[in-house]
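**Q** coordinates only, sequence not included:
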């Protein structure tokens, strides 16, 4: 049986400013109610778009930007394996602790945490079967990513990498992130948490163009759900607990590798 010990790389980009913020936030990440709610809503959107249990149970899944594994651990019972990758080592440490003996998810044996910035679809770090612990040369049936795209400077490069990790002809990508609906979308993050934020949401047109451009077919980008989230009463005031509730629509981006 595979060990839940996290695998790490020595890529210096892992220690960038954005990841420093996530390393600092990792211990308290799961206590944020808006993060929990967004993950639950995303999970429901994923399941409604994925194959039936008889097929999904055979899937080997790659998650990009898994954080502390909130979505990973919801999906794990429905799939064969899940390789959970995040560039922030602090996040992977939390997930690894959950999966370790005595952890809250010690019974889960098909999730493999990996601390890495994945830029090469053939990177050996993702070429280990989470179930057996043995090296494999296969491709993934599904790649998922939630609330990651707005942190990525070059989305085309990311989706090119994702495409390369998928099985030709059948492999699918499904991602979720909040929509850029105008200037107010900036309020999704408090001003003190802007490190690593590359854009204030994504747009339907941009994502369709990117997915098609890197080699995906059956591309579909649509609103999947709306998250109600407290924001600062005024930008920079830091009073998220007391601020107004705003609605943030989320886009679900799908495609199949040619």
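**A** Nice, I can see it. All values derive from a computational prediction rather than experimental measurement. Numbering: from 1, shown residues only.
**Q** going forward, measure contacts and count neighbours with C-alpha atoms only.
**A** Fine.
**Q** Can you give me the neighbour number for residue 67?
**A** 31 (other Cα atoms under 10 Å).
**Q** Please identify which helix or strand holds it.
**A** For residue 67, there is no host helix or strand (DSSP states H and E).
**Q** Cross-check the contact I'm expecting between it and residue 91.
**A** Yes. In this structure residue 67 lies within contact range of residue 91 using Cα atoms under 8 Å: 5.0 Å.
**Q** Strands of this protein, start to end?
**A** Assigned by DSSP state E, the chain shows strands spanning 7-8, 60-64, 81-86, 111-115, 142-146, 172-178, 216-230, 245-257.
**Q** Return every residue with contacts to both of residue 67 and residue 91.
**A** Common neighbours of residue 67 and residue 91, counting by Cα atoms under 8 Å, 6 or more residues apart in numbering, are residue 26.
**Q** Among the strands of the chain, which comes closest to residue 198?
**A** strand 172-178 (12.8 Å; Cα to Cα).
**Q** So which elements touch that closest one?
**A** strand 142-146, strand 245-257 (3 or more Cα pairs under 8 Å, 6 or more residues apart in numbering; DSSP states H and E).
**Q** residues of the longest helix along the chain that come out buried?
**A** As assigned by DSSP state H, the longest helix anywhere in the chain is helix 33-49. Residues of helix 33-49 classed as buried by neighbour count (16 or more other Cα atoms under 10 Å): 35, 38-39, 41-43, 45-46.
**Q** what helices or strands is it leaning on?
**A** helix 70-75, strand 216-230.
**Q** ok, structure two:
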């Protein structure tokens, strides 16, 4: 987590990160039509860019991240904005647990590809979501590994294949109800511009 702790203070200064969060938030809002009776959780919230775009959408939002640096910046932002329904939480869902069936919506942006054991996290999402709850995952479309080539110790995933990911989600009771390529990122490798599309996949947890 040292990488993210070090970047936390300057995270919000990146216009691309702000634009990306805005686009994903709009897509989630338009599909789910959230309301003030719903409780949401953002997994891998960072400084809360996505949740701040959805701050009027839910009754409460728990913002969870395992980077202490990100949570510290987030806490200051929440204090300044006086958002009493925002609940920052320093937690590692790969090892820690949250209350069962506590949330109506779980959403995550550019976090899943950093998780080596996605099965464990998908099971955790299943456990904390209410029946018929929504899971919204925005992340990289499967790529050749160049996106994180500059990070020597990266041990996550090179994006996700749509069909393979949908099959994996189905094992945990999630049905894909929406899929869209919603954003595109660019990286410059010695003058060579590479483009990396971002998908939004919205799934519904089966009724129990």
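**A** Happy to help now that I have it. This one's a predicted model, so the numbers in the text were calculated from it and none came from an experiment.
**Q** can I get the helices and strands packed on helix 33-49 of structure 1 in a markdown table with distance to residue 60 of structure 1 and mean neighbour count?
**A** Shown next, in a markdown table, are the helices and strands packed on helix 33-49 of structure 1 (distance: least, Cα to Cα, whole Å; neighbours: other Cα atoms under 10 Å):
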| stretch | distance to residue 60 of structure 1 | mean neighbour count |
| --- | --- | --- |
| helix 70-75 | 11 | 20 |
| strand 216-230 | 19 | 18 |
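**Q** Any chance of those in JSON lines with distance to residue 57 of structure 1 as columns?
**A** Shown next, in JSON lines, are the helices and strands packed on helix 33-49 of structure 1 (distance: least, Cα to Cα, whole Å):
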{"stretch": "helix 70-75", "distance to residue 57 of structure 1": "10"}
{"stretch": "strand 216-230", "distance to residue 57 of structure 1": "22"}
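**Q** Nearest the geometric middle of structure 2, what residue?
**A** residue 108 (1.4 Å; Cα atoms, centre = their mean).
**Q** Quick check: the aligned residue for residue 188 of structure 1 in structure 2?
**A** Matched by TM-score structural alignment, residue 188 of structure 1 corresponds to residue 147 in structure 2.
**Q** so what's that match up against?
**A** 158, 187, 196.
**Q** Quick one: map the last one onto structure 1.
**A** Right, residue 196 of structure 2. Counting by TM-score structural alignment, residue 196 of structure 2 lines up with residue 248 in structure 1.
**Q** ok, now the first one?
**A** Alignment note (TM-score structural alignment): residue 158 of structure 2 maps to residue 200 of structure 1.
**Q** What number of neighbouring residues does the spatially closest residue to its match that is not a sequence neighbour come out with?
**A** Spatial nearest neighbour of residue 200 of structure 1, chain neighbours left out: residue 186 (5.2 Å); criterion: Cα to Cα, 6 or more residues apart in numbering. Residues contacting residue 186 of structure 1 under the criterion other Cα under 10 Å number 18.
**Q** mind checking which of the helices and strands packed on strand 172-178 of structure 1 is nearest residue 195 of structure 1?
**A** With respect to residue 195 of structure 1, and counting by Cα to Cα, the nearest of those is strand 142-146 at 18.0 Å.
**Q** The closest one aligns to what range in structure 2?
**A** Under TM-score structural alignment, the match for strand 142-146 of structure 1 is residues 105-109.
**Q** Once aligned, what mean separation remains between the matching stretch and structure 1?
**A** Average distance, stretch 105-109 of structure 2 versus aligned residues of structure 1 after superposition (mean Cα distance after the TM-score superposition for structure 1): 0.4 Å.
**Q** Give me the contact list for that stretch.
**A** If you take Cα under 8 Å, 6+ apart as the criterion, stretch 105-109 of structure 2 is touched by 21, 38-45, 50, 125, 129, 133-139.
**Q** if we go to 7 Å?
**A** 39-44, 129, 133-139 (Cα atoms under 7 Å, 6 or more residues apart in numbering).
**Q** can I get the residues you listed in a markdown table with neighbour count?
**A** Shown next, in a markdown table, are the contacts of stretch 105-109 of structure 2 (neighbours: other Cα atoms under 10 Å):
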| residue | neighbour count |
| --- | --- |
| 39 | 21 |
| 40 | 26 |
| 41 | 28 |
| 42 | 22 |
| 43 | 26 |
| 44 | 24 |
| 129 | 24 |
| 133 | 22 |
| 134 | 27 |
| 135 | 24 |
| 136 | 23 |
| 137 | 22 |
| 138 | 26 |
| 139 | 22 |
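**Q** List just the nearest of those residues to residue 182 of structure 2.
**A** Among these, residue 138 lies closest to residue 182 of structure 2 (Cα to Cα), at 8.7 Å.
**Q** Show me what that closest one aligns to in structure 1.
**A** That one, residue 138 of structure 2, aligns with residue 176 by TM-score structural alignment.
**Q** separation between its match and residue 93 of structure 1?
**A** 24 Å (Cα to Cα, to the nearest Å).
**Q** cool, and residue 200 of structure 1?
**A** From residue 200 of structure 1 to residue 93 of structure 1 the distance is 28 Å (Cα to Cα).
**Q** swap in residue 53 of structure 1?
**A** On the measure of Cα to Cα, residue 53 of structure 1 and residue 93 of structure 1 end up 30 Å apart.
**Q** Perfect, I'm done here.
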